[in-house]
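Student: next come a sequence and a model predicted from it.
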Amino acid sequence: MRRILIVDDELEICRSLSELLQESGFQAFFTTEAQEALALMQKSQPDLLLLDVRMPELGGIDLLKIIKEQQHDIPVIMITGFPSFQTAVTAMRYGAINIFPKPVRFQELLREISTLLDRREARSRQNSLHPQTMPESRSQEMKKINETLTRVARTDAPVIITGESGTGKELVAQMLHRQSRRRKEAFVKVNCAAIPDTLLETELFGCEAGAYTDAKSSRAGKFEIAHQGTLFFDEIGDMDIRLQAKILRVLQEQEFERVGGHRTFTTNTRIVAATNQDIVQLIKKGAFREDLYYRLSVVEIHLPPLRERKEDIDILSHYFLETFNKLYGKKIVSMSPHVRSLLLHHDWPGNIRELRNTIERAVIFCDGREIKECDLPEQYRNLSSGSEAQNYEAAIEELDRERILEALRLSDGIKSHAAELLKIHRKTLYNKMKRLGLE
């Protein structure tokens, strides 16, 4: 029986949703305490989570971030009594599939849950999908970044990757590792924002038996596990400043001790760090060590937000469409002009992650061969103004122009070769060039 965990600080909502779900054939259980939800998830392994946005102590968005760090694939639907577009986008940004306002329209929620779980079960019968590469960017800035990555990957230089949440910092770190001489060794990730400060030291350095009450046996930390490989510090800006001093020592001396131990371990680990915060401002506030920053930032790579590389929205959308077509066994061939317009004109505060989540949900709920506005999460519908809709054709033409110019550059101006790169007939290319004034 499919299991659903409800997390809401209002007991009556928990009870009513639980009863309705059980009447519909689900096994439902709930908690009004956000902190208890993590323990329940470990114990009961739910198939889907219904999560309230506003809760005391630990908010729903913060809990969502922790859950997604621990269990990437579990579908999460948010519910809120204070709906807003910004709340919806923030939830999608951190991995929620959708958000429902209170009072919840149960039949719509039930349809969403059933569809998501049907697709998840189909997905579990296939190999897990974790894209390791992305399509080639049309953005000149991203092309320069890719050139930098190729150069830096061959070295052991520490790298710090900056950029907003969802811009692909972890993917860049993985690319650095895969292109390095350490690629056959471990790539180990630690999220400094998801692990409490009191546990992060043990997570990094390991501990000896008896180091603290629950330490019944010795265990290795991330530095030992990543020996000869790459250790990726995600959200390093959230690391406690006292722990930063110990990280600096490891970088300088390549040695450390486990918590509660005296034996010195050596480590040969490449360090890659990432943050969505302004490190310079953190240094000024005394929240980040300047010497650690300079040690980490031998090479600094800044990833631009998606709103500053809108020429990539169309190509990324179709890449994710093909990706989720394969994953869910769909045969969707396109997106409607209005959907493409919505995607092009949205600001994407959640960046590539938000776009990926949006396309995944659209693929799941699309029953035809073209994604339409009704397949998008509700908060994305009717976003474009009349003037934006009128500018849609101009935006598409500009994308076509850039693609053609790039293909001509790569093919040294030979149109037949450019047509092959674009996977279109050469006559089609000639017609497009004539229409766009590129002859």
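Tutor: In hand now; what should we look at? Residues are numbered from 1 along each chain as shown.

Student: from here on, just use CA atoms for contacts and neighbour counts.
Tutor: Noted.

Student: now the residue most central in space within the chain. Nearest residue, chain neighbours left out?
Tutor: Within the chain, one residue has its C-alpha closest to the average C-alpha position: by Cα atoms, centre = their mean, that is residue 353, at 4.1 Å. Leaving out its chain neighbours, the residue that sits closest to residue 353 by Cα to Cα, 6 or more residues apart in numbering is residue 166, at 4.7 Å.

Student: the residue nearest to the centre of the chain sits in which helix or strand?
Tutor: Secondary structure here is read from DSSP states H and E; on that basis residue 353 sits in helix 351-365.

Student: any idea how far the helix or strand following that helix is from the middle of the chain?
Tutor: Under the assignment DSSP H and E, the closest C-terminal helix or strand after helix 351-365 is strand 370-371. Distance, stretch centre to chain centre, for strand 370-371: 24 Å (Cα atoms, centre = their mean, to the nearest Å).

Student: and the helix or strand that comes right after strand 370-371, what's buried?
Tutor: Beyond strand 370-371 on the C-terminal side, the first helix or strand identified by DSSP H and E is helix 386-390. Using 16 or more other Cα atoms under 10 Å as the test for burial, helix 386-390 gives 388-389.

Student: hang on, residue 156 in a strand?
Tutor: No. Counting by DSSP: H, G, I helix; E, B strand; the rest coil, residue 156 is not found in a strand; it is coil.

Student: three-state assignment of the residue nearest to residue 353?
Tutor: coil.

Student: quick one, what contacts residue 245?
Tutor: Neighbour list for residue 245: 289, 292 [criterion: Cα atoms under 8 Å, 6 or more residues apart in numbering].

Student: same check, this time on the one 3 residues further on
Tutor: Residues in contact with residue 248, defined by Cα under 8 Å, 6+ apart, are 291-292, 295.

Student: ok, second structure coming up, stack it against the first:
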Amino acid sequence: MACRAAYRLRRQDRGRPRPCIPLCLGDRSVVADPSDIQRILIVEDDPFNGPYAQQLLQAAGYKTDLVVSAEDAWRFLETESQEPPDTIVLDVNLPGMDGMTFAEKVKAHPDFQYIPIIIFTVHDSLEHKIQGLNKGGDDYLTKPYEPDELIARVNAMLRIRRLYLSLRHERQVNQKLALTLDRSERIGDLLGRSPAMRRISELILDISATDSHVLIQGESGTGKEVIARVIHQESKRSKGPFVVVNCAAYAETLLQSELFGHEKGAFTGAIRRKPGRFEQAAGGTIFLDEIGEVSLPTQVVLLRVIQDRKFERVGGEQTLTTDARIIAATNRDLADAMARGAFREDLYWRLNVIPIRVPPLRERKEDIPQLVNNFVERFNKQLGKNIQGFTKEAMDMLFTHHWPGNVRELENAVERAVVLAKGTYIRPEDLPELLQVNVLKLREPGAPKSLQSLERDHVLAVLTKCNGNKFKAAKMMGISRSTLYSKIKKHGLTSAYK
């Protein structure tokens, strides 16, 4: 049989010594769920009732905290904000701020408003109960009470609390998923939505919380720098600098000065100290484009920077450190370069922590519409145009073309078309002549040509149109001169265009 908490809270009896009441919960008693011990805050100033309720709840398996005023309770909530109570058992008649005011204050606070409150008082009138519930109470317990009733009501409030915490967790998970989807959609809009580019987008999100080095490989013009920028923007270093170094643009001695800086007087023309790109990239990302063009001596210095994070300026003795994340890119076959001894194997494995291979545009033509839309939108803003899109015939020409210059060549073609378009839609005649010539060739009778043959014809046509001027030809194709020279050699056009 349950022992009744047989007492009345009489203000005149406060301060008198009271006998210890045994904590007999009886056969009907309800205990805490052992799977998770919840925390209960008791706000009660009576020297007997507060400790008694605390002992009851502790015996039922709850973690309890007892304070004697609303002010103490508020300080407790602010101090324990990282681990707030799961339920508050609140007396109404408190010194200073009363329980009703405290309940109202709790429910107005964004962090505490979903903590259930049990109003704990001797007042049992309907009017008083309604007032307590309207002020922020979630339940009402009248003194005296059965111990089982207190615990049952606490359990009911804890079920509400668990439901809220579960919903909050699901909401946070959903918000995280929505944020991830938004980021994935944003990256997809920028890079493309083909299966290959979706895998790259997912990989970028997967590595966003890390500082691991990345090696991006792909043909010239495939968008390696764009991918490097997206990696930086999606990383925890996004607020830091993104520093680009084109390693193929500098001679060996100048490249070391560019990367690591130099001291005054280090060489002819070094009239002042200059910080290098690694120093400039502190807290951010350094993008080493065309890493395959770096000479072996400079590769040794780069290896040390990657391994030890240390370097010296050219002509200097002070050892500096760097925390920049390294993203490298190349259009060369580094495996072949290692086999020939032109690229250090140890440097390759240091850089190739996260490898990304960017497929050429001809292997992912389903990305063309998205890329075209991006370019049209940008050039509309830059040129003050209002191009709405491409006609079907013009879009078919884009899909027919081989795109040896990849995304860069597509970008150049779209820019030309936006400039020349007379209406709101780009027509076939607005596109470069080479695209039109290739379409006519494909329509000629006979067996379809191989991709190699199409590329050779395209390179030959461009060179012919530019009267053998390789600078103009490379610019028209959207590729570098070194890439053009490689294609000339590849297709046996060297004798005709030395």
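Tutor: Alright, I've got the coordinates. Not measured: the values here are computed from a predicted model.

Student: circling back: map the residue nearest to residue 353 of the first structure onto the second structure.
Tutor: Alignment of residue 166 of the first structure against the second structure is given by TM-score structural alignment, with residue 221 as its counterpart.

Student: returning to that earlier point: adding secondary structure, neighbour count and distance to residue 196 of the first structure, write the contacts of residue 248 of the first structure out as a markdown table.
Tutor: What follows is those, written out as a markdown table (DSSP: H, G, I helix; E, B strand; the rest coil; neighbours: other Cα atoms under 10 Å; distance: Cα to Cα, whole Å):
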| residue | secondary structure | neighbour count | distance to residue 196 of the first structure |
| --- | --- | --- | --- |
| 291 | helix | 12 | 23 |
| 292 | helix | 17 | 20 |
| 295 | helix | 17 | 24 |
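
Student: residue 205 of the first structure matches what in the second structure?
Tutor: With TM-score structural alignment as the criterion, residue 205 of the first structure matches residue 260.

Student: against residue 403 of the second structure, how distant is its match?
Tutor: When distance is defined by Cα to Cα, to the nearest Å, residue 260 of the second structure is 37 Å away from residue 403 of the second structure.

Student: ok, now residue 166 of the second structure?
Tutor: Using Cα to Cα, one gets 52 Å for the distance from residue 166 of the second structure to residue 403 of the second structure.

Student: among these two, which residue is more densely surrounded?
Tutor: Taking neighbours as other Cα atoms under 10 Å, residue 166 of the second structure and residue 403 compare with residue 403 leading, 24 against 12.

Student: before we move on, the earlier item: so what's the residue nearest to residue 353 of the first structure up against?
Tutor: 93, 350-354.

Student: and it, how close does it get to residue 351 of the first structure?
Tutor: Distance of residue 166 of the first structure to residue 351 of the first structure, computed by Cα to Cα: 5 Å.

Student: common neighbours of these two, please.
Tutor: residue 93.

Student: so stretch 451-467 of the second structure aligns onto which residues of the first structure?
Tutor: Counting by TM-score structural alignment, stretch 451-467 of the second structure sits on no residues of the first structure.

Student: try stretch 316-329 of the second structure
Tutor: So stretch 316-329 of the second structure sits over residues 261-274 in the first structure, by TM-score structural alignment.

Student: residues of stretch 344-364 of the second structure that come out buried?
Tutor: Of the residues in stretch 344-364 of the second structure, those buried (16+ other Cα under 10 Å) are 344, 347-348, 350-352, 354, 356, 358-362.

Student: out of those residues, which comes closest to residue 51 of the second structure?
Tutor: Closest approach between these and residue 51 of the second structure, by Cα to Cα: residue 354, at 60.2 Å.

Student: was I right to think that closest one contacts residue 210?
Tutor: No. With contact taken as Cα atoms under 8 Å, residue 354 of the second structure and residue 210 are classed as non-touching, separated by 10.6 Å.

Student: thinking again about what came up before, how far apart are the helix holding residue 353 of the first structure and its match in the second structure?
Tutor: In the superposition with the second structure, the aligned residues lie an average of 0.6 Å away from helix 351-365 of the first structure, counting by mean Cα distance after the TM-score superposition for the first structure.

Student: what's that helix aligned against in the second structure?
Tutor: Under the alignment (TM-score structural alignment), helix 351-365 of the first structure falls on residues 406-420 in the second structure.
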